[in-house]
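below are the sequence and a predicted model; questions follow.
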Amino acid sequence: AQTCYADARVALVQHFRCVPACIAYSNSLFYHNKLQPRRLPPRSRRLEPALIDVRVPNATRRGKINEAEANALVRYLVDELAREDSEIKDASVGVISLGGVEQARLLRVKMLESLSDVQLARHRVVVGDPTSFQGDERDVILLSMVASAKSTYPQLGRMYEQRFNVALSRARDRMVLFRSLNASDVPNPDDLKLKTIQFFASSAHARTLARANAASPHADASVDASAASSPVGQLHNYLASRGYLFTGDCPVAGSAAVVEDAACDRRLCICLDGGSSLSE
């Protein structure tokens, strides 16, 4: 976002709407990674993973709609809201068609048929295309790509950049992509559909690597040993020895550590300012 004055332009770089993962797409493609995400919900309200990629099998776009993809999206939401332990039982929900208003109309009809008035009101369900979400936000956004392997057209240029930027920056806590094609089905490397598929795929790959690293005692030991003498290393070891949950590479705080108290559902940012050791 930018504010323009007569003789100057001020860029607003701190971003409070989305968790880091949900603004990463727009931040990378449209804001040159200048946005600084500042949203970190309490652990009890944090939706992890923040990005979910759903490949819908045997789905085909006919005309301007993809009914199988719409059915999969609606079924996903109905099933999620029916679960007593659902992570999104109290979340607001938005549904965005990346392929035009026709798919949005189809999704709206299916939502009205499948969800009760109470559910629609409780979760503030809104269905539309990107233009209808300008200036709006929801806790969870469900995206319908619409295009399929044998029925796709390039989405590139300024108009589609604006639409994808809006669509993929409305989710506060989670985005779920429903798609009926693979990256190999999109021939144009500049097509925003391809960039979107690759973005969700890279996020899934990063989560896999993170789980592997977390499960490796050798990786943790080498990091602790090499950093033990630094102020940050001392802080991490101090927190770990007392049983605190913490992260040292929080994209929100950009600080030495974010400590979380699971019992009280609170978090605290600890920053080191000068000094060569904790004793200073």
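Looks like it came in fine. Residues are numbered from 1 along each chain as shown.

contacts and neighbour counts: CA atoms only from here.
Will do.

quick one: the strands in this structure?
With strands called from DSSP state E, the chain shows them at 2-4, 9-11, 14-15, 36-37, 51-55, 93-97, 126-128, 138-148, 171-180, 245-247, 257-261, 266-270.

so can I have JSON lines of these showing mean neighbour count and distance to Thr208?
Output for the strands of the chain, formatted as JSON lines (neighbours: other C-alpha atoms under 10 Å; distance: least, C-alpha to C-alpha, whole Å):
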{"stretch": "strand 2-4", "mean neighbour count": "9", "distance to Thr208": "36"}
{"stretch": "strand 9-11", "mean neighbour count": "11", "distance to Thr208": "35"}
{"stretch": "strand 14-15", "mean neighbour count": "16", "distance to Thr208": "27"}
{"stretch": "strand 36-37", "mean neighbour count": "21", "distance to Thr208": "23"}
{"stretch": "strand 51-55", "mean neighbour count": "17", "distance to Thr208": "13"}
{"stretch": "strand 93-97", "mean neighbour count": "25", "distance to Thr208": "27"}
{"stretch": "strand 126-128", "mean neighbour count": "22", "distance to Thr208": "32"}
{"stretch": "strand 138-148", "mean neighbour count": "25", "distance to Thr208": "22"}
{"stretch": "strand 171-180", "mean neighbour count": "25", "distance to Thr208": "18"}
{"stretch": "strand 245-247", "mean neighbour count": "16", "distance to Thr208": "18"}
{"stretch": "strand 257-261", "mean neighbour count": "18", "distance to Thr208": "22"}
{"stretch": "strand 266-270", "mean neighbour count": "15", "distance to Thr208": "25"}
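
what about versus this one:
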Amino acid sequence: MGHSGAPRPDGLGPLVRDDGRRGASRWSYGKDDDEGLFLAEHFRCRSEIIEYCNELLYKGQLVPSRPSAGYRLEGLVEHPFLFREVPGSEDRRQGSSRVNPTEAEAIAAWLDEHWDRFCEAYGAAGDPEKQKGVFGVVTPFAAQARVIQQTLKRVLGAQREKLVTVGTAHTLQGAERSIVLFSSVYGDNSGQASFIDNTLELMNVAVSRAKDLFIVFGAKTRWNDGGPVFRLVRRMAVKDAPAGQPAVTHDDGQVAAPVEVAAAEPISAPEPAAEPSVPEVSAPKSGDAVVAWAMIAAWDESGGLPDGLKLSAVKLNKALAAAGLIRKGDRGWEPTDEGAAVGIVGYGGERDGETFVNVKYTPAAQVALLDRIRSGALSLG
């Protein structure tokens, strides 16, 4: 893997920029002098898949480096990045999470129809261990993951259901599957996919788990969605139309034709509870850091926090300080070197005539810290 960036020459403390801001790292990269190290070369995904992430979060700085030869799905799919419309798609709240049973049915039906041919393409026919590496299903909401698992068990049978990894982006963090199906959840009754647009890093993780094929299952409203996530899906994906129907055009009016690929190596719904909504988080720009309460609200709505955990910014700050990731200075919280390494950044301002400092959490930090909470590595007791 390659990277760009330069170390701070004196080797001391967090970087203090020329504009006076305290940085998160001794390293910086790119034309915007972003903080941290950046591993530019990407080998896991087909270029048609990782280019989505490149535009969503990485400012075009990723270098797709996987060879184009050897694509195992040649002739089986139109394109490595697809959108499949789900007619009649509607979501509903379930506590602080969301579910969409119609979308779960569509995903189960797709897997049932395509299981044998794709397993054969990967040399996994009749081999359950190899089949575990073929399919994954990712969704933003933990409640929807449970609905999908129930639906797969009913449609595919218990044996096959266990061979499909199903969960939120956190479930597959650090993992990969040859084929990943994404359940958008927000249906035609939701004008915006607010949580997805507010947590771009989670979509980045979901997409980049797929080596050979990523399929977005979503309502017609999502294909026409103007938010940052689905606007980019519409521009980069091919709509997976039934046989005999005309190809779908992209925003530029060009017909979405299949790409030419050479031959590459190989991821009953419960009734909704009448609970109040979790406060929405204002949509950040790509890669923006957020304050603790916004990060916790996003974790809560996604169902990412362990069951029964009530987390506040004060409780989180104490845990992060105990873990050596942040420290309390004279003017407020600031990241330690270890905290900076996981993506915690400092910022400052003025309130009532006095200056203060505090910390924010980059998308990378949001994923890393939630992983520590879920694994028990970060003690919140």
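The structure has been received and is ready for your questions. This is a predicted model, so every value here is computed, not measured.

coming back round to it: Serialize the strands of the first structure to a markdown table and add fields for distance to Asn66 of the first structure.
Output for those, formatted as a markdown table (distance: least, C-alpha to C-alpha, whole Å):
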| stretch | distance to Asn66 of the first structure |
| --- | --- |
| strand 2-4 | 36 |
| strand 9-11 | 39 |
| strand 14-15 | 34 |
| strand 36-37 | 34 |
| strand 51-55 | 13 |
| strand 93-97 | 10 |
| strand 126-128 | 15 |
| strand 138-148 | 5 |
| strand 171-180 | 9 |
| strand 245-247 | 42 |
| strand 257-261 | 43 |
| strand 266-270 | 43 |
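
roughly how far does the residue nearest to Leu98 of the first structure when sequence neighbours are not counted sit from Ala1 of the first structure?
Leaving aside its sequence neighbours, Leu98 of the first structure sits nearest to Met145 (C-alpha to C-alpha, 6 or more residues apart in numbering; 5.0 Å). As judged by C-alpha to C-alpha, to the nearest Å, Met145 of the first structure and Ala1 of the first structure stand 26 Å apart.

if I look at Arg122 of the first structure, how far off is Ser86 of the first structure?
Relative to Ser86 of the first structure, Arg122 of the first structure is positioned 14 Å away (criterion: C-alpha to C-alpha).

neighbouring contacts of the longest helix seen in the second structure?
Across the second structure, the longest stretch assigned as helix under DSSP state H is helix 101-121. Residues from elsewhere that reach helix 101-121 of the second structure (C-alpha atoms under 8 Å, 6 or more residues apart in numbering): 72-73, 86, 88-91, 125, 131, 134, 144, 147-148, 151-152, 155-156, 181, 183, 185, 217-218, 269.

buried subset of those?
With burial judged by 16 or more other C-alpha atoms under 10 Å, the buried subset of those is 72-73, 86, 89-91, 131, 134, 144, 147-148, 151-152, 155-156, 181, 183, 185, 217-218, 269.

show me these that map onto helices.
Within those, residues falling in helices by DSSP H are Gln131, Gln144, Val147, Ile148, Thr151, Leu152, Val155, Leu156.

what does the fifth one align to in the first structure?
So that's Thr151 of the second structure. Aligned against the first structure by TM-score structural alignment, Thr151 of the second structure finds its counterpart in Lys110.
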